[in-house]
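> this one's sequence-less:
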């Protein structure tokens, strides 16, 4: 089992200002410990119209065959291949539209049939209508058919008793169609998590309001709210919290009382106006603080009145990266998901990275196809406050601690379409 979560400080270095970063907890260790600390969550039944993005709480098995009977894959004529003798035409004995069931095929005849219609007993072949012609009331076949052509057999797609979707699978649009094809109207999924979202900072104003000197717009709230909602969770908006201990404590209490997870944006660094860390400790526990990650070092994790708490950095890029890499898998596991982490793909670097860092770096990058596979370039502005770099990029390029890159080297990337 993983070691317990610990309060993690840097180590003072007399030759450098502040703390050196080598003592900070790694991203991989932090994620391992966070996922070991996820509380269990309940389940509910939800109809398909409300199930997109939900995570299955049970395995789903087919109760019927799909298709439920042999049916025609073409508009044309159903017949018995042994009845095709020489060029002798066949009379049409019946007409079978989709949704209707024909009678047994009379020997030496053909049935007019349409796409999706059930194959009549006795028929073993369908001739596409463009491969034959009617001469009066007789069918003339102009091709040499093979037995079983253009027939979709019963159970071709799904057989009764087959495992269709496994517990922990996150439902996408195609899954809803698959479930509907089995006659399933509702599924048991993880209950919707309520996530309280609070923003700290006297400098913040909401979009649409006028800015005074020294103020900025709150970009974190809509970004984080969208990321939370993309996981099927409900956002409880606590709003902008004033930079005072009293306001911070009151907001944390309200957040913990209204949600299953609390997320704060800003206020977890070491400034005199950063009150979140101290108030979390006063109301519960702070189990983790500061990681060897760039951007996003001042990430906090703990409990507020027994409710899981994440304190994300206030810089928008840092908040985005730490949410995607650490908070997102936590929320997914809380809902019982089995796929928690996005895949990492190799790409060829089209940039130089000569500075070996003491924190694992996630560069805003853009992956494009090249002559020898995927190539990746990075945004020229890698500041943790440059949200335009996140809007521009389609991936994060991972630079491990102590590594440098030359143009043409392999670098692992995470596609943002897999996480945001």
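Received it, and whenever you're ready, just let me know what you need. Keep in mind the model is a prediction, meaning the values are calculated, not measured. Numbering: from 1, shown residues only.

> drop to CA atoms for contacts and neighbour counts, all remaining ones
Fine.

> for the stretch 301-420 of the chain, what spans make up the strands?
With strands called from DSSP state E, counting those that start in this stretch, the stretch 301-420 of the chain shows them at 307-312, 345-349, 360-370, 373-378, 395-399, 410-415.

> from those strands, which stretch is densest packed?
Of all those, strand 307-312 has the most neighbours on average by mean count of other Cα atoms under 10 Å, namely a mean of 25.

> which residues are contacting it?
256, 259-268, 276, 296, 298-303, 318-319, 322-323, 327 (Cα atoms under 8 Å, 6 or more residues apart in numbering).

> next one: stretch 67-80
105, 107-120, 122-130, 150-158.

> if you set the cut-off to 6 Å instead, what comes out?
110-119, 123-129, 150-155 (Cα atoms under 6 Å, 6 or more residues apart in numbering).

> from the middle of its chain, how far away would that stretch be?
Remark: stretch 67-80 is offset 38 Å from the chain centroid, using Cα atoms, centre = their mean, to the nearest Å.

> okay, pairing it with this:
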């Protein structure tokens, strides 16, 4: 089987993924969804010049001195008259600036004397939020392809939106295979282990915006694996384990029995070489991940996350950042290596230190990692202090 470079393998996978249909959802239910339309403002924000402080609305041209108090402007209840020479209006934060006024004197700088207030000279525009200072009517605030988070939801709400159009959530079916796998709280046999890969992958995929279903672990019996694949109702079927070519690795054979047409048969990556991808006879996409948890998690970041994003119309490419290496690294082998690592931030600089033990079975190392360090195939040795490429991991 030809080992494809990581970038080529990802490109071949993404070529088979089309963005899913659009559906409207209430804004309050849009968290985590990916926009499929522009969100534009229906009016200026704020729609009027507003006070940024509690104090007194005045005319800067009047200079300092006593002003007659002619009214009050509060949030939601503005002063409807026009302020003329020698007058002032009590005003509160967020309230509309009365007509005729162009400045606000904060209450600490003024002193009330009965029905008058003594104010210092105020510069025009002082403590005033101009109309449209945040955004203008018709201005596009959010673009298609962005994922709604609480801050973007707030912006859409400020723009006057009660619902938005988003892409349908992709349906992802997770199937773990292997005689050695049992689910807690079942008691494992002497040669069995708990399934730690599928539960974590399910959480990852749900966090990326997909609807996830998990089948119970499937034993190493060809008919059982075929049946699990055949009955998985999903846009994308993801298998964990059995992706290699050993006597007990039946996932490929089961997929082929259902018409699997490979686009990627294996990847020149460490860990995760057995990863494969193809299209089943009925059109469902299938991604085969290795059984070792760390291998599965690395390849989920490399391939599964981009696929899930592409289904939703989001940017599929992993976003790496430069980071300064904290220790020397030897030359890399022939496969691209994604090393589990720790990021630190010192004086505005991103620094990275890979963990010494990169064994693909170690979940404990992944649990304390917050980045993957990328090493190109055949990369020469690098010294501490040099800049390398890092993929931050979401630990929310």
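Here it is on my side, so go on. This structure is a prediction, so every number in the text was calculated from the model and none was measured.

> quick revisit: now the strands of the stretch 301-420 of structure 1 in JSON lines, with distance to residue 24 of structure 1?
Formatted as JSON lines, these follow (distance: least, Cα to Cα, whole Å):
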{"stretch": "strand 307-312", "distance to residue 24 of structure 1": "16"}
{"stretch": "strand 345-349", "distance to residue 24 of structure 1": "26"}
{"stretch": "strand 360-370", "distance to residue 24 of structure 1": "11"}
{"stretch": "strand 373-378", "distance to residue 24 of structure 1": "26"}
{"stretch": "strand 395-399", "distance to residue 24 of structure 1": "16"}
{"stretch": "strand 410-415", "distance to residue 24 of structure 1": "22"}
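
> With residue 181 of structure 1 as the reference, name the closest of those.
Nearest to residue 181 of structure 1 among the strands of the stretch 301-420 of structure 1 is strand 410-415 (31.6 Å), distances taken as Cα to Cα.

> Can you give me the stretch of structure 2 that the closest one aligns onto?
The counterpart of strand 410-415 of structure 1 in structure 2, counting by TM-score structural alignment, spans residues 387-392.

> And for stretch 347-354 of structure 1?
Using TM-score structural alignment, stretch 347-354 of structure 1 corresponds to residues 323-330 of structure 2.

> Check stretch 59-69 of structure 1 too.
The aligned range for stretch 59-69 of structure 1 is 38-48, by TM-score structural alignment.

> Now the terminal residues of that stretch, how far apart.
25 Å (Cα to Cα, to the nearest Å).

> Off-centre distance for that stretch?
The answer for stretch 38-48 of structure 2 is 25 Å, by Cα atoms, centre = their mean.

> Residue 276 of structure 1 reaches residue 267, doesn't it?
Yes. Judged on Cα atoms under 6 Å, residue 276 of structure 1 makes contact with residue 267 at a distance of 5.1 Å.

> Find the nearest non-adjacent residue to residue 91 of structure 1, please.
Leaving out its chain neighbours, the residue that sits closest to residue 91 of structure 1 by Cα to Cα, 6 or more residues apart in numbering is residue 138, at 4.6 Å.

> Just give me the match in structure 2 for the one you found.
So residue 138 of structure 1 corresponds to residue 116, using TM-score structural alignment.

> didn't its match look like it was pressed against residue 70?
No. Here residue 116 of structure 2 lies out of contact with residue 70, judged by Cα under 6 Å, at a distance of 8.9 Å.

> now the helices for the stretch 201-350 of structure 1?
Assigned by DSSP state H, counting those that start in this stretch, the stretch 201-350 of structure 1 shows helices spanning 220-229, 245-258, 276-283, 316-322, 328-334.

> Now do the buried residues in the first one.
By neighbour count with 16 or more other Cα atoms under 10 Å, helix 220-229 of structure 1 contains the buried residues 220-221, 224-225, 227-228.

> Which residue numbers in structure 2 does it align to?
Under TM-score structural alignment, the match for helix 220-229 of structure 1 is residues 197-206.

> any residues touching the matching stretch, and which ones?
By Cα under 6 Å, 6+ apart, stretch 197-206 of structure 2 touches residue 293.

> now residue 196 of structure 1, what's its secondary structure?
On the three-state scheme (DSSP: H, G, I helix; E, B strand; the rest coil), residue 196 of structure 1 is labelled strand.

> Please enumerate the strands of the stretch 1-150 of structure 2.
Using DSSP E, counting those that start in this stretch, strands in the stretch 1-150 of structure 2 cover 3-4, 22-26, 39-40, 50-51, 55-58, 65-73, 87-91, 103-106, 111-113, 116-119, 128-129, 140-142.
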